[in-house]
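A.B. asks: Mind looking at a prediction? Sequence and model below.
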Amino acid sequence: MRIAMQVASTLSTAAAVAAADEALANRDRNLENILWDGETEAWIDHAYALGNRPDLADVNKLCNMALAVGTGEEFQHGAIAAWMALDRTQPAQQAEQLSDVADLSAWTATIAHRLNHLGERLLARFPSPDDLLSAV
């Protein structure tokens, strides 16, 4: 299990997926949701995202995997960088593309709000440093 978590948390897109999972409140990311052929990964299954399973613990399993295998600090930096690079116009643009099929304005607003506060949420998934500024 440890080797699988090590591989999952060091895939090139893992930190960006952790940021996306956090934005979508995907609490059920697990190793079976990562298809990997040794070269390319595919991240699947967001069935329990956006509040579809409120009984699940509020966790980001990819962040937990990185912490469990000792790559938490690098992973945290990657997730924050991915969040900063996210195009915040995409939710509205994608909703517009589907406007003939469904009204996604409420979901778009929810995701936009989560994107604005995503950095804070990601940082909260990792231990805080114990330094001189901790008490301030």
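C.D. replies: Sure, I can see it. Numbering: from 1, shown residues only.

A.B. asks: can we go C-alpha only for contacts and neighbour counts from here?
C.D. replies: OK.

A.B. asks: Check which helix or strand A42 maps to.
C.D. replies: Counting by DSSP states H and E, the element that carries A42 is strand 41-43.

A.B. asks: ok, second structure coming up, stack it against the first:
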Amino acid sequence: MTMTDKRVAIIPPATQAMYDTYHFAPATRVGNLIWVSGQVGLDADMRPADGIEAQARIAFSAVQGLLAAAGATLADVVELTTFHTALQQDIQTFSKVKDEFFPDRYPSWTAVGLSELALPGLCVEIRAVAVRGSGAL
């Protein structure tokens, strides 16, 4: 195993409190592989944003920021898993927002419907797997 194969927790300053409180890395990198923990749509006051569109934008922006902290971009995402509390109702709006962040070279995607997320009022959680440098043209 080389130094580049060592597991590195990606913990930007804005996520340190979450790491300390709940004991999970917002993202983890091993070599060029990056796993981004589920991101949700909390506003600046740490409350769920209003509706699926706002929550999806915030969550995708959080994924984008974590990837940047790990040296990657959204173009490097190879897999998305999304969790929805109202999957059939929200999928079209969610897909529209997803396509703004992934306008081409779409990653693999699994969408899962479930009854609840970590906080009341959350509609969606987004996790991603990326391979750093794979999105370069």
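C.D. replies: Looks like it arrived, so ask away. Owing to the predicted nature of the structure, the values given are computational and were not obtained by experimental measurement.

A.B. asks: What does the superposition give as a TM-score?
C.D. replies: Aligned and superposed, the two chains score 0.33 in TM-score terms (TM-score structural alignment, normalised by the length of the first structure); 75 aligned residues with a Cα RMSD of 4.4 Å.

A.B. asks: on that earlier part again, in the strand holding A42 of the first structure, what counts as buried?
C.D. replies: W43 (16 or more other Cα atoms under 10 Å).

A.B. asks: who does that strand touch, helix- and strand-wise?
C.D. replies: Applying 3 or more Cα pairs under 8 Å, 6 or more residues apart in numbering; DSSP states H and E, one finds that strand 41-43 of the first structure contacts strand 34-36.

A.B. asks: What residues of the strand it packs on count as buried?
C.D. replies: In strand 34-36 of the first structure, counting by 16+ other Cα under 10 Å, buried: nothing.

A.B. asks: Can you name every helix or strand that it contacts?
C.D. replies: For strand 34-36 of the first structure, the elements it packs on are strand 41-43, judged by 3+ Cα pairs under 8 Å, 6+ apart.

A.B. asks: after the strand it packs on comes which helix or strand?
C.D. replies: helix 61-68.

A.B. asks: if we look at the following helix or strand past that following helix, which residues are touching it?
C.D. replies: Once helix 61-68 of the first structure ends, the next helix or strand along the chain (criterion: DSSP H and E) is helix 72-85. Helix 72-85 of the first structure is contacted by residues 9, 15-16, 18-19, 63, 66-67, 115, 118-119, 122-123, 126 when judged by Cα atoms under 8 Å, 6 or more residues apart in numbering.

A.B. asks: All set now, cheers.
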